[in-house]
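Student: Would you be able to build a 3D model of this:
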Amino acid sequence: MLFYFIALLVTLVDQGTKIAVRMYMEVGEVMRLGDSGMQLQHYENSGMAGSMFQGNARLFGVIAVLFIAGMLYYRHKGEIRGFWMQAGAGFMVGGALGNAIDRFVYARVTDFLVFPSGQGILNLADVAINIGVVMIIIGMLIRAYQRYREKRLRNALPKG
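Tutor: The predicted model follows:
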């Protein structure tokens, strides 16, 4: 249930923020958020990360759907289990679905988050995908450590 809850929540929050940006900000409009250096800027991206391959939004939407199908398949197979893996996959699927909805409905993705580091312009779906990747890596490291400990324990037991 954790996987589906996170995926649904991410999708709804992502779509809600994008609707608000489209309703209340003109394309190109910038809004500074205090002294943090962070700002909102309404940008419409018909390509992919870094504004590459403009005009191919629906193609990237198909790729997102294939990614989601793959994640559902591996989850059904039991490959994605445990808190970190389930939550990470939920964040990634929710983010992919949020951007896929934009790509199919509007033929572009609404971006609006500009961080002080200057690493481009993102939306909450992009942030969720990044969070999901980090959580999956943590889950993989935990699983590898547990296997290592089990192997060490088995080798330490007397044989016979």
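Student: alpha carbons only for contacts and neighbour counts from here, please
Tutor: OK.
Student: tell me the centre residue of this structure?
Tutor: Closest to where the C-alpha atoms of the chain average out (C-alpha atoms, centre = their mean) is Ile129, at 1.5 Å.
Student: now that residue: how far from Tyr43?
Tutor: 19 Å (C-alpha to C-alpha, to the nearest Å).
Student: Name the residues that touch stretch 24-31?
Tutor: Applying C-alpha atoms under 8 Å, 6 or more residues apart in numbering, the external contacts of stretch 24-31 come out as Gln39, Leu40, Gln41, His42, Tyr43, Glu44.
Student: Here is the second sequence; please produce its structure so I can put it next to the first one:
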Amino acid sequence: MKQRLADYVFLFLVASAIVALDQACKLLVRVNLMQDEIFHPELWVSQYVRFVHLKNSGAAIGLLPGFGDIFMFLSALICVAVLYYYARIPHQQWLLRLSMALVLGGAVGNLVDRMQQGYVTDFISVLNLPVFNLADLSVLTGFILLFFDLWRKEQRKGMTQNAAPKGGESGNEEHSGRNLTSYTSLEDARSG
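Tutor: Next up is the predicted model:
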């Protein structure tokens, strides 16, 4: 019980930190930059990263503009799904729990924007990529960690299947005409 409570405290602390940071950054952008205004930080960084105030009524990175209500519903659905699924994650699977916390924090961050303003404030422009915000970055990072965790489990599963004896062998059968279980030491096996 205490372990499960600690897991949920972790979920809500990480998600709350993401929401707070995301909302604080969006507020700074809305207060200090006019719509579509671009801020170039230090000279050497500005060729890679810029801050621009964009109103996004669509999905992450500006996809499907004008479908804000649908994305508000999807964000709420993602939050419910994360909370439901999180209860089923074993405590030892910290990477999976972290990925769910990142997804929840990002989904809530953008959901707050949609509920308060009807759109999401995007402000990070890197190279020529679409403009995004910290909530988008959190969701993306969460899904990357989720897929990495699934890939890692598949790799481990494949390694254990390859290490297991094939064709129903138990590993104690005859090998080269000798019964391996009858030896008491490596030296006996070599001389046998």
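Student: What residue in structure 2 is paired with the residue nearest to the centre of structure 1?
Tutor: For Ile129 of structure 1, the aligned position in structure 2 is Val139, judged by TM-score structural alignment.
Student: tell me what the helix or strand harbouring that match is packed against?
Tutor: Assigned by DSSP states H and E, Val139 of structure 2 belongs to helix 134-163. Using 3 or more C-alpha pairs under 8 Å, 6 or more residues apart in numbering; DSSP states H and E, the elements in contact with helix 134-163 of structure 2 are helix 2-32, helix 94-117.
Student: Go through these and pick out the most buried.
Tutor: Across these, averaging neighbours per residue (mean count of other C-alpha atoms under 10 Å) puts helix 94-117 on top, at a mean of 23.
Student: quick check: angle from it to helix 2-32?
Tutor: 40 degrees (axes from the mean of the first three to the mean of the last three C-alpha atoms, to 10 degrees).
Student: how big is the offset of helix 94-117 of structure 2 relative to structure 1?
Tutor: After superposition onto structure 1, the average distance of helix 94-117 of structure 2 to its aligned residues comes to 0.9 Å, using mean C-alpha distance after the TM-score superposition for structure 1.
Student: Surely Asp149 of structure 2 touches Leu98?
Tutor: No. Asp149 of structure 2 is beyond contact range of Leu98, at 10.6 Å (criterion: C-alpha atoms under 8 Å).
Student: what is in contact with these two at once?
Tutor: Shared contacts of Asp149 of structure 2 and Leu98 (C-alpha under 8 Å, 6+ apart): none.
Student: Report the inter-axis angle for the helix holding Val139 of structure 2 versus helix 2-32.
Tutor: 140 degrees.
Student: Off-centre distance for helix 134-163 of structure 2?
Tutor: 9 Å (C-alpha atoms, centre = their mean, to the nearest Å).
Student: So which bits of that helix are buried?
Tutor: By neighbour count with 16 or more other C-alpha atoms under 10 Å, helix 134-163 of structure 2 contains the buried residues 134-143, 145-146, 149.
Student: dump the residue contacts of Asp22 of structure 2.
Tutor: Here Asp22 of structure 2 is in contact with Gly109, Asn133, Leu134, Ala135 (C-alpha under 8 Å, 6+ apart).
Student: how close does the counterpart of Leu13 of structure 2 in structure 1 sit to Tyr148 of structure 1?
Tutor: Correspondence of Leu13 of structure 2 to structure 1, assessed by TM-score structural alignment: Phe5. As judged by C-alpha to C-alpha, Phe5 of structure 1 and Tyr148 of structure 1 stand 31 Å apart.
Student: Appreciated, that's everything.
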